[in-house]
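Enquirer: what follows is a protein structure lacking sequence information:
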């Protein structure tokens, strides 16, 4: 993307593919993935995640994590955290996978 972007400061996961296109500094922040669901959801074990609809941010590496580690293909991708939270509150998905900073913020609201 020559000439389009000079600097990106965001939660961008460093991958081999992205290192081919971009120059990364040392990471300045580390976050973890958190599952978030409603209080009345029956999901009590990650073993049951296979049969649940999982919402993630479009373009995140969480899709790869879910399909490989939890062997599920019931994944719905959304353009923003706001949309993720809305779909969970409207029971369109059973569980969300998001970074811990976003999860903590939305849970506190």
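Expert: Sure, I can see it. Values in this document were obtained by computation on a predicted structure and should not be read as measured data.
Enquirer: contacts, neighbours, all on C-alpha from now
Expert: OK.
Enquirer: may I have the secondary structure class of the residue most central in space within the chain?
Expert: Closest residue to the average C-alpha location of the chain: residue 98 at 3.6 Å, with Cα atoms, centre = their mean. Three-state assignment for residue 98 (DSSP: H, G, I helix; E, B strand; the rest coil): strand.
Enquirer: how about the helices in this protein?
Expert: Assigned helices in the chain, in chain order: 16-21, 62-69, 81-89, 100-108 (criterion: DSSP state H).
Enquirer: which one of these lies nearest to residue 53?
Expert: The closest of the helices of the chain to residue 53 is helix 81-89. By Cα to Cα, the value is 9.9 Å.
Enquirer: quick one: the closest one to helix 100-108, angle?
Expert: Angle of helix 81-89 versus helix 100-108, following axes from the mean of the first three to the mean of the last three Cα atoms, to 10 degrees, is 50 degrees.
Enquirer: got another one to weigh against that:
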């Protein structure tokens, strides 16, 4: 793999062999097939036992979406219902506790399958990261937000195999550098701010 940094500008650039589909996070990073996973990947204590993570680069919030014609008024109304969720999502355990195991899940591999599961409708609600939920609610007339976003995990981070400590250290150094020089704030304001 080539270095993940542009030596002239000392900025992080996109690497080849990166993982985007979080579903494959369960198996792919430690298989040797990829070097890094970059996306809306939650850092959790359980995942940190199996993978290396960078410092968090963004807070992680999740949010429910429901069909726009739904009679559901509050999150607690989802008890006993079926929720659509990404296959392998760490949010499942949190929701089982929140709903006291009085909830069913239907699993989807892709974001579009998840959204289609809501609009078909195959489920009463879906849960995904708040940025995605807010985007869908604003651009899809068939769905709306339910309740506020709730914090989940330690934040979003770059994930790597357990043998990639040096690469994660480079990522962390770059994250610290762009935070210190103001670049991160510019990126955040441009791409992450609602």
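Expert: Right, received. Where do you want to start? Everything quoted here is computed from the prediction, not taken from an experiment.
Enquirer: what lines up with the residue nearest to the centre of structure 1 in structure 2?
Expert: Per TM-score structural alignment, the equivalent position to residue 98 of structure 1 in structure 2 is residue 128.
Enquirer: contacting residues around that match?
Expert: Contact analysis of residue 128 of structure 2 by Cα atoms under 8 Å, 6 or more residues apart in numbering lists 62-64, 85-86.
Enquirer: most neighbours among these, which one?
Expert: Tallying neighbours with other Cα atoms under 10 Å puts residue 85 at the head of those, with 27 neighbours.
Enquirer: how close does the nearest residue to it once chain neighbours are set aside sit to residue 48 of structure 2?
Expert: Excluding its sequence neighbours, the residue lying closest to residue 85 of structure 2 (Cα to Cα, 6 or more residues apart in numbering) is residue 107, at 5.2 Å. Residue 107 of structure 2 sits 23 Å away from residue 48 of structure 2, going by Cα to Cα, to the nearest Å.
Enquirer: more crowded one of those two?
Expert: When neighbours are counted by other Cα under 10 Å, residue 107 of structure 2 and residue 48 differ, and residue 107 comes out ahead with 17 against 13.
Enquirer: could you measure from the match of residue 98 of structure 1 over to residue 150 of structure 2?
Expert: Taking Cα to Cα, one finds residue 128 of structure 2 at 11 Å from residue 150 of structure 2.
Enquirer: and for those two, which residues touch both?
Expert: Contacts common to residue 128 of structure 2 and residue 150, judged by Cα under 8 Å, 6+ apart, are 62-63.
Enquirer: most tightly surrounded among the helices of structure 1?
Expert: helix 81-89 (a mean of 17; mean count of other Cα atoms under 10 Å).
Enquirer: what separates that helix from the chain centre, distance-wise?
Expert: 12 Å (Cα atoms, centre = their mean, to the nearest Å).
Enquirer: so it matches what in structure 2?
Expert: Counting by TM-score structural alignment, helix 81-89 of structure 1 sits on residues 111-119 of structure 2.
Enquirer: mean per-residue distance, that stretch to structure 1?
Expert: Following the fit onto structure 1, the mean deviation recorded for stretch 111-119 of structure 2 is 0.9 Å by mean Cα distance after the TM-score superposition for structure 1.
Enquirer: what does residue 70 of structure 1 align to in structure 2?
Expert: By TM-score structural alignment, residue 70 of structure 1 lines up with residue 99.
Enquirer: run through the residues that contact its match.
Expert: Counting by Cα under 8 Å, 6+ apart, the residues that residue 99 of structure 2 touches are 76, 79.
Enquirer: for residue 65 of structure 2, see how far away it is.
Expert: Distance from residue 99 of structure 2 to residue 65 of structure 2, by Cα to Cα: 17 Å.
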